[in-house]
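what's the 3D shape of this:
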Amino acid sequence: MIVEHAVLRVRPGQAAAFETAMAKARPLVTVQQGFLSIEVRPSCDDPEIYLLLIGWDRIESHRDGFRQSPDYPHWRALLHHFYDPMPVVNYYGRSIFHD
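This next block holds a predicted model:
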């Protein structure tokens, strides 16, 4: 599994609206080929920072699949205007622990 990681910094005062928009956007990613899981966690220290973790079977499912799909423009329209600055996306491979 590959984990897509992004720290989402939401514009001041927009956290509640962002959470509503994310709930609307979630189904757009969950139906994608190679999608495995999604978590969006608010920061305990700052109510305008969220951690996005999306599990994919491989990086290409995100980059070449979802980002090139007809659903991605809708995802972008729902969410991208909340971010300041735009988040950096990183990918992480297998865990070094095998519990």
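
only C-alpha atoms for contact and neighbour calcs from this point on.
Will do.

Please enumerate the helices of the protein.
15-30, 59-60, 72-79 (DSSP state H).

residues in contact with residue 80?
residue 86 (C-alpha atoms under 8 Å, 6 or more residues apart in numbering).

picking that back up, quick one, which of the helices of the chain is nearest to residue 52?
Of all these, it is helix 15-30 that lies closest to residue 52, at 10.6 Å by C-alpha to C-alpha.

Please give the structure of this sequence too, so both can be compared:
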Amino acid sequence: MILEVAMLQVKPGLSESFEQNFKQASTIISKMKGYVNHELQSCMEEANKYILLVRWETLEDHTEGFRGSVEYLKWKSLLHQFYDPFPVVEHYTNVELD
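Modelled structure (predicted):
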């Protein structure tokens, strides 16, 4: 399983609109092949800052499947106008400590 992590800096004054649009966008991503789950967290120390965590079965489910889909265009139209700067997206895998 892969964890996608994105730090989202939303333009001042747009957090409420962003959160409303994110609810719509959540229905899009949750239907994608390889999607496991996601969560959006708001930062307690810094207004307008969020972290998005999305679990995918494989890296390609996100980078090729979702990002290469028509659904991604809808996701993009709902959310990308809120970010400044545009977020860096990173992918992580679990470290077995046994």
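
Got a TM-score for the two of them?
For this chain pair, the superposition-based TM-score is 0.96 by TM-score structural alignment, normalised by the length of structure 2; 98 aligned residues with a C-alpha RMSD of 1.0 Å.

Reformat the helices of structure 1 as TSV; add distance to residue 91 of structure 1.
Shown next, in TSV, are the helices of structure 1 (distance: least, C-alpha to C-alpha, whole Å):
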stretch	distance to residue 91 of structure 1
helix 15-30	16
helix 59-60	7
helix 72-79	18
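
To residue 95 of structure 1, which of the ones you listed lies closest?
Checking these against residue 95 of structure 1 by C-alpha to C-alpha gives helix 59-60 as the closest, at 15.4 Å.

Name the residues that touch that closest one?
2, 91.

compared with structure 2, how much does that helix deviate?
Following the fit onto structure 2, the mean deviation recorded for helix 59-60 of structure 1 is 0.3 Å by mean C-alpha distance after the TM-score superposition for structure 1.

how far is that helix from where the chain is centred?
A distance of 14 Å separates the centroid of the chain from that of helix 59-60 of structure 1, by C-alpha atoms, centre = their mean, to the nearest Å.

Could you do stretch 47-63 of structure 1 as well?
Worked out by C-alpha atoms, centre = their mean, stretch 47-63 of structure 1 lies 4 Å from the chain centre.

show me what contacts the residue nearest in space to the middle of structure 1?
Nearest to the geometric centre of structure 1 sits residue 52, at 4.5 Å (C-alpha atoms, centre = their mean). Contact analysis of residue 52 of structure 1 by C-alpha under 8 Å, 6+ apart lists 4-8, 38-41.

same thing but at 10 Å, please
3-8, 38-42, 87, 89 (C-alpha atoms under 10 Å, 6 or more residues apart in numbering).

which of those are buried?
3-8, 38, 40, 42 (16 or more other C-alpha atoms under 10 Å).

Do a quick rundown of the strands in structure 2.
2-9, 35-42, 49-56, 89-93 (DSSP state E).

Make CSV from these and add distance to residue 81 of structure 2 to it.
Output for the strands of structure 2, formatted as CSV (distance: least, C-alpha to C-alpha, whole Å):
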stretch, distance to residue 81 of structure 2
strand 2-9, 11
strand 35-42, 17
strand 49-56, 15
strand 89-93, 16
